[in-house]
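Peer 1: coords please:
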Amino acid sequence: MSDPAATIAVCPICPHHCRLKEGEAGFCRARANQGGTVRSLSYGKLTSAALDPIEKKPLYHFRPGSVIFSVGTFGCNLRCPFCQNYTISQAGADGFSGSPLAMEKARPEDVVRAASRLAREAGNIGVAFTYNEPLVGFEFVRDTASLLREAELAVVLVTNGQIESGLWERLLPLVDAANIDLKGFTQDFYDWIGGDLETTKEAIRLAAVRGVHVEVTTLVIPTKNDSREEMDAEGAWLASISPEIPLHLSRYFPCYRTEIPGTPVETLQGLRAVAQKHLRRVHLGNV
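Peer 2: Sure thing, here's the model as predicted:
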């Protein structure tokens, strides 16, 4: 008789370490046990592609005024109830809540070819992996980033930083810039969204010390992560890495499964003053 445990595979990507039976998808919906190995379901399946201003990532201090070819797939290893891109971040290979997603299959070389054409025609500087959580599709990001490096095009990540440090360190030599979401500065907040605060903090620290251009975004949500004490702690911690790290404080609006009223601009302004005690570059977004 075969051992049922032999069919279990553990995903190595993030702190969830999903233990998956044969054919079962993980928490992120973008990875599954196939033949005893956890494989990406989203490899090369693009749900979104656009030429965006670099400031939209947001990256204000990396090649300002430029544009970047931005691509996304599906899936995420968080469950933010306020997600703006929930129809792709909370989708799986079959789509979102029974509705199929429009996906275009693309190989890494296809993405690089498109980015190179846009570089010639529109001044594109590279590729940003964004819209959903790119690191749940680690292999596609790694393979495409390697080719982008050969083509002398920039590699940008917009990520929640929920990745195991060993894999992150393997990817960082291929990355030029990253905007990393620091969703809140308490584990209680991360419990609400299904993540681990220390993992994101380590992702920020490692990227910064490895020479990647790092900017950080915190979406400020009333009653959830808008206290001055929390912002003071966040600003002090970021400054312990470098006071030059740009921090974006973004205004929340009700979305997806949240009905908390939107963030008052006055709240953001007050939190910016707190963060500026520690950091030299603090920006407000969605105002």
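Peer 1: for the rest of this, base every contact and every neighbour count on C-alpha atoms.
Peer 2: Will do.
Peer 1: just the helices from the stretch 101-250 of the chain, written as ranges.
Peer 2: Assigned by DSSP state H, counting those that start in this stretch, the helices in the stretch 101-250 of the chain fall at 108-122, 138-150, 165-171, 187-193, 197-209, 228-241.
Peer 1: run the angle between the last one and helix 197-209 for me.
Peer 2: Meaning helix 228-241. Going by axes from the mean of the first three to the mean of the last three C-alpha atoms, to 10 degrees, helix 228-241 is angled at 40 degrees with respect to helix 197-209.
Peer 1: and helix 228-241, what's buried?
Peer 2: The neighbour-count check on helix 228-241 (16 or more other C-alpha atoms under 10 Å) flags 228, 230, 231, 232, 233, 234, 235, 236, 237, 238, 239 as buried.
Peer 1: turn those into a markdown table, columns for distance to residue 179.
Peer 2: As requested, those are arranged in a markdown table below (distance: C-alpha to C-alpha, whole Å):
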| residue | distance to residue 179 |
| --- | --- |
| 228 | 23 |
| 230 | 20 |
| 231 | 18 |
| 232 | 20 |
| 233 | 20 |
| 234 | 16 |
| 235 | 16 |
| 236 | 19 |
| 237 | 17 |
| 238 | 14 |
| 239 | 16 |
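Peer 1: going by distance to residue 105, which of the residues you listed wins?
Peer 2: The closest of these to residue 105 turns out to be residue 238 (C-alpha to C-alpha; 38.5 Å).
Peer 1: wait, the closest one touches residue 231, no?
Peer 2: No: Residue 238 is not in contact with residue 231 according to C-alpha atoms under 8 Å; the separation is 10.5 Å.
Peer 1: name the helices or strands packed onto the strand ranked longest in the chain?
Peer 2: In the chain, assigned by DSSP state E, the strand with the most residues is strand 213-220. Contacts defined by 3 or more C-alpha pairs under 8 Å, 6 or more residues apart in numbering; DSSP states H and E place strand 213-220 against strand 177-181, helix 197-209, strand 247-251.
Peer 1: my read: residue 260 touches residue 252, true?
Peer 2: No: between residue 260 and residue 252 there is no contact under C-alpha under 8 Å: 9.1 Å.
Peer 1: this one as well, want them side by side:
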Amino acid sequence: MNYPARYWHTLDDGRIQCDLCPRYCRLHPEQRGACFVRMREGDGMVLTTYGRSSGFCIDPIEKKPLNHFYPGTSVFSFGTAGCNLACKFCQNWDISKSRDMDSLMDAATPDEIVRTAAEWGCTSIAFTYNDPVIFAEYAIDVAKAAHQQGLKTVAVTAGYITELARGEFYEHMDAANVDLKGFTDDFYVHQCGAHLQPVLDTLSWLVHKTNVWVEITTLLIPGLNDSEEELRSLSTWVAKELGTEVPLHFSAFHPDFKLMDIPPTPPTTLSRARGIALAEGLKYVYTGNVHDTDGGSTRCSGCGKVVIKRDWYEILDYTLDDNGACLACGTRLAGRFGHFDSPFGSRRIPVAIHRQSPSHKKTAAIRPDQS
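Peer 2: You can find the predicted model right below:
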């Protein structure tokens, strides 16, 4: 389905410029942008993946990762294909770099996605696996339908979007986890094929100009973005420019895609990074992709008591009231909270949206998440 795309204009030389992301791809007839999914068709631009998904899954919200956005709830996750970055370490490269359109044949309208998410008891819908910025029109329509049914929306994104497009896109998002890939432009240029400043601009705008709940994730790659100097600079910038209550996640790298020669991130690196960020004044700093109860748990910013005890994505203990206030001292944590009953847990459930219904829950594939 080629869907009329927004965020473009015609240049004097007859080419069409895409204004969705800072790449500003300039296209001749039938030419695709760097993301692969936005294409010039005739005198306009189309989105080639509208209504087509690379897969659906029910996840714990902590997998996004979001530790302060309705903890313990389940989220209906889906993505499409393509990406506007070129990360050599991409852990979803089979989706983000797909050029085989046959892999996108799980078709679903916004209403179908929302109906399925609601039937499975999900609290929110996440646009993830590849960057939702490149399928903005589809994500916005799903988000509109979700809000009509009382569901929340989550964007898992690199934040590589223009000032022109970001207002409409994030207007329909309740939360975002933004991948801050590193903290030097050199890293962004050579490892991601992009630039750092547009991401910092997006983060500052999100935190100070919108009501979107924001958390940040940095994947630490040994020898590339894990130096003490870079980690301190990153942490200082977050504390100074965004505030000390924005949660920061340091996640473990494993060899993938074009970086198969780099070893996995040692747990000690994650702990060191967390210590640096805490020393810079950040109140909520987490380690990810590892079993680390201390690094995965949330402490009250008032009394220091562990108020959400986690192991990976699994919540082991929870001592906050429905408003997110510590039961020991009454301090209200930053975030979005609600009534906490039984947590969804660490499992994930793949969903074939046209072939499986909630009546099949007992036979659905349920397994511990290994990503």
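Peer 1: now do the longest strand of structure 1: everything it contacts.
Peer 2: Here strand 213-220 of structure 1 makes contact (C-alpha atoms under 8 Å, 6 or more residues apart in numbering) with 58-59, 62, 176-184, 204, 207-208, 226, 245-252, 263, 268.
Peer 1: quick one: residues contacting the spatially most central residue of structure 2.
Peer 2: Centroid-nearest residue in structure 2, with C-alpha atoms, centre = their mean: residue 156, separated by 1.6 Å. Residues near residue 156 of structure 2 by C-alpha under 8 Å, 6+ apart: 64, 126, 127, 128, 129, 131, 132, 176, 177, 178, 179.
Peer 1: aligned partner of the fifth one in structure 1?
Peer 2: Under the alignment (TM-score structural alignment), residue 129 of structure 2 pairs with residue 131 in structure 1.
Peer 1: same deal with the last one?
Peer 2: With TM-score structural alignment as the criterion, residue 179 of structure 2 lines up with residue 181 in structure 1.
Peer 1: any idea how far that match lies from residue 122 of structure 1?
Peer 2: 29 Å (C-alpha to C-alpha, to the nearest Å).
Peer 1: compare the two (neighbour count), which wins?
Peer 2: For the pair residue 181 of structure 1 and residue 122, the greater number of neighbours falls to residue 181 (21 against 14), based on other C-alpha atoms under 10 Å.
Peer 1: shouldn't the more buried one be in contact with residue 162?
Peer 2: No: applying C-alpha under 8 Å as the test, residue 181 of structure 1 and residue 162 come out as separate, 9.6 Å apart.
Peer 1: joint contacts of those two?
Peer 2: residue 200.
Peer 1: measure the counterpart of residue 150 of structure 1 in structure 2 to residue 115 of structure 2 for me?
Peer 2: For residue 150 of structure 1, the aligned residue in structure 2 is residue 148 (criterion: TM-score structural alignment). The gap separating residue 148 of structure 2 from residue 115 of structure 2 is 11 Å, by C-alpha to C-alpha.
Peer 1: in the longest strand of structure 1, what counts as buried?
Peer 2: Of the residues in strand 213-220 of structure 1, those buried by neighbour count under the rule 16+ other C-alpha under 10 Å are 213, 214, 215, 216, 217, 218, 219, 220.
Peer 1: what do you get for stretch 17-27 of structure 1?
Peer 2: For stretch 17-27 of structure 1, a neighbour-count test (16+ other C-alpha under 10 Å) marks 18, 19, 20, 21, 22, 23, 24, 25, 26, 27 as buried.
Peer 1: between residue 148 and residue 115 of structure 2, which one's more packed in?
Peer 2: residue 115 (14 against 10).
Peer 1: list the contacts for that one?
Peer 2: Listed by C-alpha under 8 Å, 6+ apart, the contact set of residue 115 of structure 2 is empty.
Peer 1: need the counterpart of it in structure 1.
Peer 2: In structure 1, residue 115 of structure 2 lands on residue 113 (TM-score structural alignment).
Peer 1: cool, and residue 276 of structure 2?
Peer 2: Matched by TM-score structural alignment, residue 276 of structure 2 corresponds to residue 274 in structure 1.
Peer 1: outside of the one helix or strand that match maps to, which residues touch it?
Peer 2: Per DSSP states H and E: residue 274 of structure 1 is located in helix 265-275. Here helix 265-275 of structure 1 makes contact (C-alpha under 8 Å, 6+ apart) with 220, 226, 228, 231-232, 234-236, 249-251, 282-284, 287.
Peer 1: apply 10 Å and report the result again.
Peer 2: 219-222, 226-236, 238-239, 247-252, 279, 281-287 (C-alpha atoms under 10 Å, 6 or more residues apart in numbering).
Peer 1: and the angle for it with helix 228-241?
Peer 2: 40 degrees.
Peer 1: that older thread, so what sits against both of residue 148 and residue 115 of structure 2?
Peer 2: What both residue 148 of structure 2 and residue 115 touch, as defined by C-alpha under 10 Å, 6+ apart, is an empty set.
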